[in-house]
Every structure is written in structure tokens, then in C-alpha cells.
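Undergrad: Sequence first, predicted model second:
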Amino acid sequence: MTDHEQPLAGTIALVAGGTRGGGRGIAVELGAAGATVYVTGRSSAAERSELDRPETIEETAEQITAAGGTAIPVRTDHSRPQEVRALVDRIAAEQHGRLDVLVNSVWGGDPLTDWEHPLWEQDLDTGLRLLRQAVETHVITSRFALPLMVARKSGLVVEVTDGNTARYRGSFFYDLAKSAVIRLAVAQAAELRPHGVAAVAITPGFLRSEAMLEGFGVSEDNWRDGAAKDPHFAHSETPAYLGRAVAALAGDPAVMEKTGRALATWGLYREYGFTDADGTQPDWSAHWADALEEEYGPLGEPLRP
């Protein structure tokens, strides 16, 4: 690629939780746009996380490199402040104090989410553990990474969530976690604005992650066959779509105009013109309005500060 095709050449990014899913998609697309990407998570070639899935940060790094970026995988447990401090110290030392993009995409909450029971029938320890895994990790990471951005008076923080409205997400602790992540973006935006640093939340639509493909019994090559099980799957999107949305934000010199907002792939593609990996432009909100709103009600207006 030419420098023009790599608008993020020279950019330093940290994607926390870049092992799989949306985090991996963001890491790869930031790399494709020319960034140097520190990709972190607990699943590495040396040791799997408790999720016991096969994806690793090294595999993400290989995809970043293949896309034309520079990848630096660092196994990090973002629930451990000392590990995050060491990670940020390493970035500061290796990049002369520079960090341009921080993506908080740590999740790992799928096995902790109870979709069947109300709060008063759920296991409390499991629910609180989900909050620690999905929210506290973001707080810890921002606490140590933000000083690099504040010192340079520039940068972008991206909080990855599910949904950009106040709509209830179907499970108490899941909803609390995903809503809290939006508030993390709003709160960081308020405190970072005087320092020229933007913070936003972003959601994909129906994300076709590795785990989702596995659950539907398909691969990315024949993913459309999954629509036989759930017709809404035909309107899903790849992690690359989310990644391209984040890369577009990171390359937007006017991104401060969006600080504090909860954004979505289905709104950003219209503004920036990016496509999914297959050249399409999925629009989950449009599909919801056409096929789901009558049964479930409107998706809702995006949250704004």
C-alpha cells in the first residue's frame, strides 16, 4: 500500500482484548490502515485463557502483519493492574511515549451470562465476576494508558459495547456491563476533552465472530447457510466491518466532534463509506426496523452526552 492507502501510518494503537471477535477485527483493520498495533489478551500460544478457545494474540498479530501493519502481541490480563502498568510502560519505552489509539475491547463474558433467569434467581458471584471482567478491565486499562495521550494532547479512546441505545439487552448483568461501557466513554470524554483526546463507544450489529460461526455450524466461507437456523443471520457482519469503522474514526481529523457519543457500524458506514469484507454494507438498524421492530419495539435513538 501507499502512504495514501495507509492513512494510519505512524500511528500507535493498543487493542486490549484483541484475541478474537470484534477486538481482532479492529486490530487487523488498524494494521491494514498502517498502524503499529499492540494486541493483548489472555489467550496466547503459550497458554489459553479460561475460555479455552483456540484463538490467540499471536494469530491476530499474524493477520495484522499480513494486512500490512506492524503487530506486537503481548499477553496481558487486564484485570491485573500490575500487568497493565507493565504493558503501558513498555509501549511508552518502545514508542517514545506515544499512544494514539486505545481500544478497550476486553469481554470474555459469554460463559458468565445467564440469559434464562432474572436477577433474583442468578448466581451473584458469577454476575459480579462478569462486571469485573467486562467493566473493571476497561477502567484499569484506561487508568494507565490515558496519561500517554494526555501528555501529547491527542488521541482516541474506543470503548467496544453491544448496542448504542438505552434498550434493555435481555440479561441483567450483561445489560449492566454493556451500558456501563458506554458510560465509560461518556465519562472519559468529559475529562479528556480539555486535553484534546476523544472518547467514543461503538457497537457492531449482528457480529459474525468465531464463536458465532461455530454456534451456527458454519464457516466464513459458507456463513449464509446459517440463515436456515436464524434468518436474521443473513444480515450479520464480520469483525472487519467493526474494524474498518474504528480505523475510519482513528483517521478522522475531526473525530473530536464525536467525542462522548455512542456510535454504530450502521451509522458510520454511511459517513465514511467503508464496506464489509465482502464489499457489502450491512445495516442492522435498517433490518431491525423492517423485521424486528413490530415484535420487539424500536431499537431506540443513539445515546448522546
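TA: Received, thanks.

Undergrad: C-alpha only now, for contacts and for neighbours.
TA: OK.

Undergrad: in the helix ranked longest in the chain, what's buried?
TA: Identified as the longest helix of the chain according to DSSP state H is helix 172-192. By 16 or more other C-alpha atoms under 10 Å, the buried positions in helix 172-192 come out as 172-186, 188-190, 192.

Undergrad: Now find how far off-centre it is within its chain.
TA: 13 Å (C-alpha atoms, centre = their mean, to the nearest Å).

Undergrad: Check stretch 236-255 too.
TA: Mean-position distance between stretch 236-255 and its chain equals 10 Å (C-alpha atoms, centre = their mean).

Undergrad: Can you get me the start-to-end distance on that stretch?
TA: Start and end residues of stretch 236-255 are separated by 27 Å (C-alpha to C-alpha, to the nearest Å).

Undergrad: For that stretch, buried residues please.
TA: Residues of stretch 236-255 classed as buried under the neighbour-count rule (16+ other C-alpha under 10 Å) are 236-251, 255.

Undergrad: elements contacting the next helix or strand along the chain from the longest helix of the chain?
TA: Downstream of helix 172-192, the next assigned helix or strand under DSSP states H and E is strand 197-203. Secondary-structure packing of strand 197-203 (3 or more C-alpha pairs under 8 Å, 6 or more residues apart in numbering; DSSP states H and E): strand 155-160, helix 172-192, strand 262-264.

Undergrad: how big is the angle separating strand 197-203 from strand 155-160?
TA: Relative orientation of strand 197-203 and strand 155-160, computed by axes from the mean of the first three to the mean of the last three C-alpha atoms, to 10 degrees: 20 degrees.

Undergrad: From the rest of the structure, what touches whatever helix or strand comes next after strand 197-203?
TA: Next helix or strand after strand 197-203 toward the C-terminus (DSSP H and E): helix 210-216. With C-alpha atoms under 8 Å, 6 or more residues apart in numbering as the test, helix 210-216 has contacts from 20, 21, 219, 220, 223, 226, 229.

Undergrad: do that again at 10 Å, thanks
TA: Contact with helix 210-216 is made by 20-22, 53-55, 110, 206-209, 217-220, 222-230, 233, 238-239, as judged by C-alpha atoms under 10 Å, 6 or more residues apart in numbering.

Undergrad: can you check stretch 143-151 too?
TA: With C-alpha under 10 Å, 6+ apart as the contact definition, stretch 143-151 has outside contacts at 14, 81-82, 84-89, 91-92, 96-102, 137, 139, 153-157, 188, 192-198.

Undergrad: Next one for the comparison:
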Amino acid sequence: MTAEDRTTTADGMTADGTTRGGTAGCGARADAPLAGRVALVAGATRGAGRAIAVQLGAAGATVYATGRTTRDRVSELGRAGETIEGTAELVDAAGGTGIAIAADHLEPERVREVVARIDRNHGRLDILVNDVWGGNGLLDFGTRMWDVDLDRGLRMLDLGVRTHIITSSIALPLLIRRPGGLVVEVTDGTERTNREPRENFYYDLAKNAPIRMARLLGEELMELGCTAVAVTPGFLRSEEMLDHFGLTEENWREGTEAQPHWSLSESPVYLGRGLAALAADPGRHRWNGQSLDSGELAREYGVTDLDGSRPDVWGYILAEKAGGRPAPEDYR
């Protein structure tokens, strides 16, 4: 089967008329902690979503990777080099089973088709990761609410809030069939770090809403033995961020000259490793309803970034806000 054949529509059919999926955990290592588990990572095309999907696969999970950019169609972001097929292939290479399904999570019918496919092939959903975003290009820094174009602002809320609500509403009935299910809201910041306003009115709402979603869903899922958390990366060296600053994964340290926080930046793998460790933790329910950053997950589970470090940019920022003069080297 060619790489192009591996993209499926939400009805579960590949380009050659066959289906992908089958037994949960097929192709995963027998000793992998998430073998037999089925995950849906909504917004797995690039950045944190892609890394989370790959690390769940590395732990043995079957991972459905959804998004709008495929090898045949590019989303409004115009980043043709990052596709859901590419993510699925990385999941396979990591030891899991990757299944790419093209879906716009603002379209309930498409999401229903994705969830129906998972139900048909596995009868279960163990991990739901809401990572849909794509609104960075809509962010106007230093603006007042009434100075932001209304359509731009509402689009940001559609991408960062409405997509998450639609996906959870449709996917949770499958996830709660079994106790132990995990819902993850990926956002920017935690309850602790976001006490002050963020960037602009619409961005603040878009990034704080998933934190409240995790808190509210945690209450509702508790009696069913399931868990909801919000997670955030720190200063993320995503593909989009590196391109924006004209940097690469090889020379990103040069960005420190213009922005000191680059010295505490992290690769997407860092959050992916931390989240995969949380998903495999039999005691993960102790985090129910909470919002956690990548540095906290790394300390708790002993994971590191690609270079063996444990960056903690949020800890550094909080120390700065408290009036201190922290040394960056103490937070990496």
C-alpha cells in the first residue's frame, strides 16, 4: 500500500477500497504500556498534536490522527509539508498503529463519521486528545477587544473552543463505555499561569476555555471512572514557530539573542512524552480536572526533551512575575 493509500475519509475507506484499523494495538510491542488502547488525536497534523500521537504510538496505542491537511488537500494555514498521513507513518514507525482520517472538527457530521469508524473497528475509545487550534495567524497582539475584526475573533473561538466542544460531545459516549478513559485538552497555559490576561481578548478566551472544559468534564466523568486534564507545552519549538523566526531544530539557540525565552524552549516531543506517561499511569485519576504544563509532567514522570534536558519556561515566567531574577540555566 502506498503512503497516499493510507489517508482515509471518515467513512473508514482507503483509496484502494480497504479499511485500516482492525484489532486495537495491532503492530504494537507486547510490552508497551498502551498496547490495546485506542486513541483519537484531533488536530494531529503538526506540532504538539503530532508529537502526542507519535508518543502514544511509541507506547503501543492505536492512534487515529485527524486534521484538515492531507497530501491532497491543504488547510487555510498553507503548510503542505505537514500532513495527517505523515503523522500516521510516524506513529507506525514508533511502534504503534497510525490511522489518518481527514476531518474538519467544526463539522459535526465529519466527527460523527470518525467516531463511528472507531466504534466499528474497535468498539472502544480509551484516549481523546483535543488539540485542534490553527489560530496563531489570527492573533493581534496589544489590541483592545473592539479593535479586533469580529470575524477574526470569532474564528479564533471556533478553532480553539467550538472544535473541542463538538469533538468531546460526539466522542465521549464511546469513551465512557469503559472505566479508565482519558480526555486531554491541549491549550496554552494553566490555571496557575493564566491568572493575568493573555495576549488579547479572543486568544484569552480560546486558551482558557479548554482549562475550564477539563475542570467541568472532570466533575462529570468522575463517577464513571474516567479522567479529564488540560495540558500545555511551554515555549514550543513547533514547525510553525521555527519557520516564523527563520530558525531550525538545529540552530534554534540563535533565537535567544532576540528572545531570551528561546533558551528554555522545548521540542513537541517533550509534551508528547509527558502525556504518554500520564496516559499509561494507572494512578492518573489523581490529576482529574487539573491543568498541567510540560515541565510538571516531566518532573513527575522522569521524561526529558530530545536533548536530555527538562525545560520549565512556565516556572521561569512565574518566578519573573513574582519579582525575582531567575537564572535560565536553573530552569532547563
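TA: Now that the structure is in, tell me what you want to look at. This structure is a prediction, so every number in the text was calculated from the model and none was measured.

Undergrad: Using CSV, please lay out the helices and strands packed on strand 197-203 of structure 1 together with distance to residue 9 of structure 1.
TA: Formatted as CSV, these follow (distance: least, C-alpha to C-alpha, whole Å):
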stretch, distance to residue 9 of structure 1
strand 155-160, 15
helix 172-192, 24
strand 262-264, 24
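
Undergrad: now for these, which one comes closest to residue 278 of structure 1?
TA: strand 262-264 (18.9 Å; C-alpha to C-alpha).

Undergrad: so where is stretch 100-114 of structure 2 in structure 1?
TA: Counting by TM-score structural alignment, stretch 100-114 of structure 2 pairs with residues 73-87 of structure 1.

Undergrad: Show me which residues of the matching stretch are buried.
TA: Going by neighbour count (16+ other C-alpha under 10 Å), the buried part of stretch 73-87 of structure 1 is 73, 74, 75, 76, 77, 78, 79, 81, 84, 85, 87.

Undergrad: and which of the residues you listed is nearest to residue 263 of structure 1?
TA: For the buried residues of stretch 73-87 of structure 1, the nearest to residue 263 of structure 1 is residue 78 (24.1 Å; C-alpha to C-alpha).

Undergrad: Please name the nearest non-neighbouring residue to that closest one.
TA: Excluding its sequence neighbours, the residue lying closest to residue 78 of structure 1 (C-alpha to C-alpha, 6 or more residues apart in numbering) is residue 137, at 5.1 Å.

Undergrad: who touches that neighbour in this structure?
TA: Residue 137 of structure 1 makes contacts with 16-17, 77-81, 84, 104-107, 131, 143, as judged by C-alpha under 10 Å, 6+ apart.

Undergrad: Provide the secondary structure category for it.
TA: Secondary structure state of residue 137 of structure 1, per DSSP: H, G, I helix; E, B strand; the rest coil, is helix.

Undergrad: For the stretch 51-200 of structure 1, just list every one of the strands.
TA: Counting by DSSP state E, counting those that start in this stretch, the segments of the stretch 51-200 of structure 1 that form strands are 70-75, 101-104, 155-160, 197-203.

Undergrad: Out of the ones you listed, flag the one nearest residue 268 of structure 1.
TA: With C-alpha to C-alpha, the closest approach to residue 268 of structure 1 among the strands of the stretch 51-200 of structure 1 belongs to strand 197-203: 9.7 Å.

Undergrad: ok and that closest one relative to helix 172-192, angle-wise?
TA: What separates the directions of strand 197-203 of structure 1 and helix 172-192 is an angle of 160 degrees, with the same axes, to 10 degrees.

Undergrad: and residue 225 of structure 2, how many neighbours?
TA: Under the neighbour criterion other C-alpha atoms under 10 Å, residue 225 of structure 2 is assigned a count of 15.

Undergrad: should've said residue 291 of structure 1
TA: The burial count for residue 291 of structure 1: 12, using other C-alpha under 10 Å.

Undergrad: contacting residues for it?
TA: 232, 285.

Undergrad: check contacts around the counterpart of residue 129 of structure 1 in structure 2.
TA: The alignment partner of residue 129 of structure 1 in structure 2, by TM-score structural alignment, is residue 155. Applying C-alpha under 10 Å, 6+ apart to residue 155 of structure 2 gives the contacts 135, 138, 161, 162, 202.

Undergrad: separation between residue 155 of structure 2 and residue 74 of structure 2?
TA: Distance, residue 155 of structure 2 to residue 74 of structure 2, using C-alpha to C-alpha: 18 Å.

Undergrad: which non-adjacent residue is nearest the residue mapped onto residue 159 of structure 1 from structure 2?
TA: Taking TM-score structural alignment, residue 159 of structure 1 has residue 185 as its aligned residue in structure 2. For residue 185 of structure 2, ignoring the flanking residues on the chain, the nearest one in space by C-alpha to C-alpha, 6+ apart is residue 230 at 4.4 Å.

Undergrad: Please apply the same query to residue 248 of structure 2.
TA: Closest residue to residue 248 of structure 2 apart from its sequence neighbours, by C-alpha to C-alpha, 6+ apart: residue 242 at 5.7 Å.

Undergrad: what do we get in structure 1 for the one you found?
TA: Match for residue 242 of structure 2 (TM-score structural alignment): residue 213.

Undergrad: what's the burial count for that match?
TA: So residue 213 of structure 1, with other C-alpha under 10 Å, has 17 neighbours.

Undergrad: In structure 2, which residue range corresponds to the strand or helix carrying residue 31 of structure 1?
TA: According to DSSP H and E, residue 31 of structure 1 maps onto helix 21-32. Aligned by TM-score structural alignment, helix 21-32 of structure 1 falls on residues 47-58 of structure 2.
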